[in-house]
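Participant: With the sequence up front, the predicted model follows.
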Amino acid sequence: MLFRILSSVLVILWSTGVFAQADWRVEVAVADSITGGPLPYVNVQVANSPQGGMTDENGIYRFTTRREELTLLVSSVGYEAFRQRVRLEEDPTVKITVRLVPVAATLETVTVSSNNAAERLARPVMGVEQLNIREIELLPVALGEVDVFRGLQLVSGVNSAGEASNGLSIRGGTVDQNLVLQDGAPVFTPTHLFGLFSVFTPDAVGSVDLYRANIPAQFGGRIASVVDVRTRNPTSDHLKLQGGIGLVSSRLSVETPVTRDKSLKLLVAARAGLNDFVFKAFDRLKNTRSKFGDATIKLRYQAGENDMLTFSGFYSRDFYELDLINRFAGVIARSNQYDYSTTNGSLEWLHVFWRRNLLTQVVRSDHQPKVIFPEVDAANEVIYRSGILYHGLTSKLEFGDEAGHRLTAGIQLAHYQLSPGELSPGSSTNVTAVSLQREQAMEISGFVEDEWQIGSKLTVSAGLRYTQFARLGPGEQRFYEDIERLSGGTSAVTTFGEGSLMQSYGGLEPRIGLSYQVGPQTSLKASYALNRQYLQNIFNSTTPLPSSRWKVSDNNILPQRSHLYSLGAYQLLGEAYELSLEGYHRDISNLLEYKPGADFFLSPDVETDLLQGQGRTYGGELSLRKTGGLFRGEVNYTYARAFNRVDGPGLTTQINGGDWYRGYFDQPHTVNTHFTFDDQRTHRVSLNLVVQSNRPYSVPNGYLPIGNLTVPIFLERNNARLPLYHRLDVSWTIHNPGMRHRRWIGDWTLTVYNLYGRKNAYNIYYQPRDSGENAQIFGSSPLASYQLTIFGSPIVSLSYSFKFE
C-alpha cells in the first residue's frame, strides 16, 4: 500500500515538472560578418562546461544541454573572439547565429582553451599559459624585433638564459629540457642572432601554447615544458599583404586563395636581416658579422565536406662571425664562423565527423649546424659539422559524448638520426679528419586523455602516456668499472650492426589535473605529471651553442625523469581582473651534469666526462592581470629555487662533495610587469619592468702558481651569484597616422630597450694579471675578475609595419 502511494506521488511530481529537466537542442551557425559565408571548422565552446567542438563544413555546430543559461564562446584564427550569454526559453530547439568579425593584425590572438577567464577558471589545467600575440607585438624588445620568446619571459616561472643566450629556463629547468615545436616538428635551435630573439617568422605565427605543469598526454620527451607554436591558417578570400621594415630585419607576408573555388589557400611569410652595419658602430664589434633569415609557407586545401589537408614548411638560416682567436687540434683560427640551418616540413590531414575529429600528421625536422675556422695566414678553412634529423608520425582521435567527456587518444612514432660530429681539415696538414659514428633511436608512444565534469563543481583531467624507447645500431656499447671510468678506460666493448637493438627504456607517464570551483569566481586546482627525457643536449656552458652536441640515451646515459606536483588558487575580481597563485615541486632523477674541465668536442666517449645526479626545483607564482579597458597590464612575482646533487663514488664523480648546490637557473626572486595604454585610435604606449635575482656562477676558491702562470682553482660549483638584474623598456606605436580608412594601413613603432642603461652582468670571469696592473682595483691578488655586459646602454629602434588588402 505504501509503495503504491509513493509511486503515485512520484508520478504526480514528475508530471507537474518538479523533477522534470528539459533538454534543449542547440544549433550554432557561424558566418563571416563581411561576406556572410559560413565558416567551417571553427572552435565552439560552452564556458564552464566540457561541451564543445568544431563547426561542420556548413559552419554548423549542434549540441544538447540541460542548462537554462549558458555562455557561448566562438573563436577562429583570423577573427575576433566571440562571447555571448544565452538564456534558453521554452522552445526545445534553439538556433543561434554568430557572425565573426575579421581582424587585420600582424599576429593573431592565441587561444589555449578559450580566450575567456571563466573557462580558464573551470578547466582542470595548470601551468598552461594563454598568450595574446598582438600584445607581444607591442612589447618593447631589443632592436625592436617582434618575438615570441620575449613575450614568454614576462610569464611567471619563465626566465631567459641570458640576454644573448639560446633558449628559456622554465621553472628552474635547463634549456634542453623544453620541447619547442612548430606545427608539430621540433626546433632544436630556436633563436637568431646570438640568441637575441626566436626564429619563428612573426607574420606567420598563429598560436603559442606554453605547458609547464600537467603537460597533455599527447606531448612527451622533455621534463620541463612544451612550447607549441602553430602557424596561422590562410583564411582570406582575397589578396592580403603585410610586412615591416626595421633596423635589424625586414619582413613580408602574402596570403591569397590559389584556386577559383577558393578551396586551396596559401600563406607565405619571410624575414631577413643583415646586421653588419650595426656592429661597425662599436669598436669592439667592428669585425663581427651577422645575417639571418627565416621563411614559412602554408597551404590549406579543403578536400571535401569533411576533410582538410594542410602542408606547412619552415626554413631558418643563421651566419655569424666572432673575431675570437681559437686554438684546437694544431689550428690557429682568426675567427669563429657559425653557420646553421633548420628545415622543417609538416603534412596534416583532418577528418571531421559527428562529434569526432581524426587528425593525422607527418613531420620532418632537419637541423644542420656548422662551425668554420679560417686559418691564420692561410686561405684554408677547417670545418666542423654535426646534425640531427627527426621524423615523426602522430594520429589522434578527439571526441565528446553526452555525459560531458572530452576524450583524446592516439599513437606516435618518432625516429632520431644524429651526426655527433665531423671535422674536415681541408688542405691543412696539421689537422686529422674525424668522423664520429652516427646514432639513431626510435620512440613508440600511445596516449589517452579524458576531461570530464563530475557534478557542478569538480572537473577532472586524467591522461596516460606510454613510451617505449630503443637505441638502435650501428654503434658500440661501452661498459665501465667505477675505478676505470675515472680515467676513461673501458672493461668491455660490444659492437652492434645496423638496426639492431642496443638499449631500451620505457614506462608509463600519468598526468592528472583537478579543478574544484568553490564559487562562481573562485577555484582550486591540483595536478601531477611524470615525464621522461631520452634526448639530451650536452654542453658545459650556461647555454648551448647551435653546434652543441645532442646525445640519445644509452647504457651509460640514462633518461632524465621528473615528478611534478602543483597546487593553485584562482580568483576573478570583477570583469577585468584575474588573480592566480600556483605552487610547484619537481623531483628529477638522472639529471645531466659534467665533470670539471669536460671537453665534448669530437669526443667518441662523451660519457666519461658526464655525470648524472638528482635535481629538485620548487617555488610559487603570483599573478595579477587586468584584461579590459584602455589601460591593461599584469604584475607577476615568482619565487623559484633549483638545486642539484651529484654524489658519485669518488672525488671526480662528485660535485661540491656530494652536497646539494644551486642549479644554473636558481633565481629566487623575479618580478615581471607589463602595462599598455591604448586609446583605441592612434596611440599605444607600452612598458615592461623586469627585476630578478641573477644566475649563480662559480668563484675560484684559490689559485695555484705554475711557473709564471697563475691558475685559478675551482673546488665548488655555483658558489656565488651575479648582481641583481633589472631593466625598463618602453615602446610607442602610432597606428595609421593619417586616420583614413584605406586599403594600406601603416604603423610606426619607437622602442627603447634598457631605458636607463643598466649594465647588467651576463657573466663574471677570472684570469691571471700582472702584479702592477689595475692595482687600485685588485690590490695584490694574482687574479683579476671582469664583468661581461651585453647591453650596457639604451638601445633605440624604429620600425614601420604595414597591412594591405
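Facilitator: Perfect, thanks for sending it. Keep in mind it's a predicted model, so treat the numbers as computed, not measured.

Participant: drop to CA atoms for contacts and neighbour counts, all remaining ones
Facilitator: Will do.

Participant: what about the nearest residue to residue 167 once chain neighbours are set aside, distance to residue 591?
Facilitator: Spatial nearest neighbour of residue 167, chain neighbours left out: residue 175 (5.6 Å); criterion: Cα to Cα, 6 or more residues apart in numbering. In this view, residue 175 and residue 591 are 13 Å apart by Cα to Cα, to the nearest Å.

Participant: what's the answer for residue 702, then?
Facilitator: Noted for residue 702: a distance of 28 Å to residue 591, by Cα to Cα.

Participant: where do the strands sit along the stretch 101-250 of the chain?
Facilitator: 128-130, 158-160, 168-170, 178-182, 185-186, 191-192, 197-198, 205-211, 225-231, 240-245, 250-257 (DSSP state E, counting those that start in this stretch).

Participant: In addition, the following structure is provided for comparison:
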Amino acid sequence: MKLPFLTFLFLLCTGLLAQETYLVTINVDDAETREPLSYVSLQVLGTGEGGITDETGRWNIRLLKGGYTFVASFIGYGNDTLSVTIDEPQTLNIRLISASATLSTVTVTTNDARDRLERPLMGVERLNIKQIEALPLALGEVDVFKGLQLISGVSSAGEASNGLSVRGGTIDQNLLLLDGAPLFTPTHLFGLFSIFTPDAVGSVNLYRANIPARYGGRLASVVNVQTRSPNTRNFKLQGGIGLVSSRLAVEAPLTRDGRLQVLAAGRFGFNDFLFGLVERLRNTKSRFADGSLKLRYLANDKNIFTFSGFYSKDFYQIDLLNSFGGIVATSNQYDYKTLNGTMDWLRVINDRTSFLTKVISANHNPRILFPQEASDAVIEYGSGISYNAVEASLDYRSASGHHLSGGAQLVRYDLQPGQLDPGGSPAISFTELPAEQALELTFFAEDEWTVGEALTLSAGLRYTRFSQIGPGTLRSYEPGEELLEETLVGTTEVGAGTPLTTYDGFEPRLGLSLKLTDRLRFKAAYAVTRQYLQNIYNSTTPLPTSRWLLSNQHVVPQQANLFTAGFYQLLGDKGLEFSLEGYYRKIDNLLEYKPGADFFLDPTVETDVLQGQGQAYGFELGMTKTAGAVTSSVNYTYARVRNRVKGDNFNTTVNRGEWYNGYFDQPHTFNGTLGWDDGKTHRVGFNLVVQSNRPFTEPNGVIELDGNVVPLFLERNNARLPLYHRLDFSWTIHNPHMKKSRWVGDWTFTAYNIYGHRNAYNIYYLPRLGSGDEEVFLDSPLASYKLTIFGAPIVSLSYSFKFE
C-alpha cells in the first residue's frame, strides 16, 4: 500500500510543480499627477498574498493562471480594486485618487473615456499639467488658461485678456479657485498668461453645466485648480529657464518617516529688456513672480493635515497712457499682489466615510502709481478685497450605489473700494471710500446615485443667505426716478454688524446619465446659480485694479437658470470619443453700465449701473482621440449671447430696449489639435483656432464740438471685429542623451501664430494720421485703426529639467 500512495503523492507534486506561474508587475501612481506612490499596501483577495510597492511604486508577484482581484490602499487616498485574468506575464497600472480630492466634489476621477461616458456629469473637463505642457503656447509659457481655451465653449476677450469667457459669460462670472481659495486677478504680464505656478499644478477641473452644489457665487462656471500633493520619499528638484520666466520647484520629505512632506515652487519673470527691443515700448516695464507652497502631514491612518499657500506679485509700467481718472502722470504703474492660504483637515472615519474641515483666506491688493513730472511726488490709488471662510463637509459612499456629500460654509467679505493718497502732490487731496462688508452662509447637499446599469442620477441643493452688513450707508432716491445724485433724498447710517440688505435663495442642481447602448449615453442637466459679488469695469476686459462690488440695496444679485443636454459615444477601441452638447442659459438682473460710466473713486456706483436680461445658447460638437502615438481633438462651437436692458428712459435703456449682442457673442469657433509622441524622446504638437471675433461699438456718425470732430456712439456692440485665426506649433525633445540619469532635461521650441496673422484686438477712432494704415470713416477727418497684440510669429525656446 505504501508504494501506490507514494507514487500518487509524487505524481501530484510533479503536477503542481509543473503548473506554470506568471510574473505580474503592478505599478501604482497618483491619478492626478501620475507620480509613482511608494509603500502602497496591495492584497490579492482570497489568496492571503500581499505586499507593498517599492520606492518606484512597483510590486512584483508570481501567480498561477486564473482570475484575481487586487486591492490597493494608501493613507490619504481612496482604495481601488482591479480584477483581471492572468494567463501570461502582465504589467498592471492602478491609479489612486487623493481622499481630499474625492471628498471635495463629485468630479471626473480619471481621464478614462469609459468613466467620462458613465458619470452623470455634463460640461465637465479635466486637464492635468502633462496635457497642458504638451500645448504650443505663446512665449513658451505653460499656461492653464490657454489650455482651457482650446475646450469648446471657452474663449478669451483677446490675446491680452484678463480671464476667460465660458459659454458667453463675462469674465467675472467664473469662480476661479486654487486649492479652494478664490483668485480675483488671475493673470500676469498684461493678461497674457495665468498666474498658476506651473510646477505646482496637479489638475484643473472646469465645470460649466451641472455645477456641484458645494460651489456657488458665480453664474457661468467654476475653474478648480489643485496643486499637486508631495508624494515622495526622496528629494526632487525641477524647473526651467525660458524667454519670459524662470522657475524652480523642490519636493522632499521633512521627517525621517516621510509623514511630513513639502512642495515649494516659484516662478520669476523680468521682461524689461524685451520691451526695450521695440522703440515704441522702450519705457514699458514688466516684472512678476508667483510661488506655491504645500505641506502635507500624515498624522496616522485616519488623519491628514494639508496647508496650501500661494503668493503672486506683479508690476508693470505703461507710458503710452498718461492720464487716468483725471490724474496726469509721466506713466501709469500697476502694482498688485495676491496672498492666499488654505488649511485642510481630512478625517477618514472608515472605508466609506470621511470628514473634511477647511479654513480659507484670500487677499488681493491692487495699486496704481502716478509719478509726477518734475517732482518726486507719486500719487497712489489703492483698493483691496479680502475673503475669509470656514467650511465643513461630510462624504459617504453607500453599498447601495449612493455617493452622498453635504456641508456648510461661512464667508466674510471685506472690500476697500478705493483710496487716493496724494503722495506729496499739492494738487491732490486724500480721498477714501467707505469700506464694504458682507456675510454669506451656505448649506449644501448632493447625492450621486447609480440606480441601475442603465441609469445614474445626481441631485444637489444649495441654500445661500447673503447679507451686506455695517458699518455702512443706506441711500434713498426719489421713488420711480432714475438713480442720480440729483434724485438722492437722504442717507441712513448703519452700525457695525447690522444688516443693510439681505438676499437668500435655493439653487437646485440636477444631472442624469442614461445608457442607450454599451457605447452611447444621453445626459441632461439643470442648474440655478446666483452671483453676489461683481467686478465692475467700463471696458471689455477688466484691469487688475478694476473695482469689486457687493450686491446691495440697489444692485440686485444676478441669477441664471442653465439647461443642458447631449449625447456621448465611444467609437471603436482606439480611445475615440464623440460628443454633442447643447445649452441654454437665462440670466435675470444682468449687470450693465450707462454710457460713459466711471467708477474711479465713485461713492454712488449704483447711479452708473444698469440691470437687465441676458441669454446664452448654442451647441458644441467634439471628437477626441486619446490613445496611441498620434492624438487629436476637433471641436466646433456655435454660441450666441444676447442682452436686453429696457429702462424707464433713454439713460437707463440700451439700444432702444431691444436685444443686442453681448460682449462675448462669438457665434462660430473651431479648435483643432494634433499631437505625436514617439514615447521616447520627441513630442510634436499643432493647434489651430478659427473664431468669430467679439462685438465692438462702432460710431453711428460724427459731430463737431468746439472745432473738433468726435465720433458719435448711439448703439452698443453694433459691429464685429474681423475673423480671428492662428496656427501654433511646439516640439519637445525629452532627455536628448537618452540615458537613464537622475538629471533629465527637456528642450521645447514653440511658435505661436506661425503665419503671423494680425488679429484685431480692438478698433478705435482718431483723426487721420496719414500713416497709410487707417481706414477713412464716413468721409470725415476721422479714421479707424486696428490694434493688434501679436502681429508676427512669436518664437521661443525653453529648457526644463528634473532631478531626483
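Facilitator: Thanks, I have it. The shown structure was predicted, so the numbers you read here are calculated from the model rather than taken from an experiment.

Participant: who's more crowded, residue 702 and residue 591 of structure 1?
Facilitator: Each of residue 702 of structure 1 and residue 591 has its neighbours counted (other Cα atoms under 10 Å); residue 591 has more, 21 against 11.

Participant: residues touching the more buried one, list them.
Facilitator: The contact partners of residue 591 of structure 1, by Cα atoms under 8 Å, 6 or more residues apart in numbering, come to 560, 561, 612, 613, 614, 615, 644.

Participant: immediately after whichever strand or helix holds the third one, which helix or strand?
Facilitator: Mapping residue 612 of structure 1 onto the secondary structure by DSSP states H and E places it in strand 610-626. Where DSSP H and E defines the elements, the next helix or strand beyond strand 610-626 of structure 1 is strand 631-645.

Participant: corresponding residue for residue 275 of structure 2 in structure 1?
Facilitator: Under the alignment (TM-score structural alignment), residue 275 of structure 2 pairs with residue 279 in structure 1.

Participant: Pretty sure that match sits against residue 286.
Facilitator: Yes. Proximity of residue 279 of structure 1 to residue 286 meets the contact threshold set by Cα atoms under 8 Å, at 5.5 Å.

Participant: Residue 161 of structure 1 versus the residue nearest to residue 167 of structure 1, what's the distance?
Facilitator: Distance of residue 175 of structure 1 to residue 161 of structure 1, given as Cα to Cα: 7 Å.

Participant: which residues in the stretch 1-150 of structure 2 form helices?
Facilitator: In the stretch 1-150 of structure 2, the helices defined using DSSP state H, counting those that start in this stretch lie at 2-18, 99-104, 113-118, 129-133, 144-148.

Participant: let me redo that: the stretch 351-500 of structure 1
Facilitator: 482-485.

Participant: Point to the residue nearest the middle of structure 1.
Facilitator: Structure 1 has residue 227 as the residue nearest its centroid, 2.6 Å off, counting by Cα atoms, centre = their mean.

Participant: aligned partner of it in structure 2?
Facilitator: Under TM-score structural alignment, residue 227 of structure 1 pairs with residue 223 in structure 2.

Participant: ok, now which ones touch the corresponding residue of structure 2 for residue 187 of structure 1?
Facilitator: In structure 2, residue 187 of structure 1 lines up with residue 183, judged by TM-score structural alignment. Residue 183 of structure 2 sits next to 176, 177, 338, 362, 364 when contact means Cα under 8 Å, 6+ apart.

Participant: coming back round to it: quick one: contacts for the residue nearest to residue 167 of structure 1?
Facilitator: Neighbour list for residue 175 of structure 1: 161, 166, 167, 168, 169, 543, 544 [criterion: Cα under 8 Å, 6+ apart].

Participant: circling back to that earlier point, now for the helices of the stretch 1-150 of structure 2, which one comes closest to residue 200 of structure 2?
Facilitator: Minimum separation from residue 200 of structure 2 across the helices of the stretch 1-150 of structure 2 (Cα to Cα) falls at helix 129-133, 8.9 Å.

Participant: re the thing from before, wait, isn't the match of residue 227 of structure 1 in contact with residue 175?
Facilitator: Yes. Residue 223 of structure 2 is within contact range of residue 175, at 6.1 Å (criterion: Cα under 8 Å).
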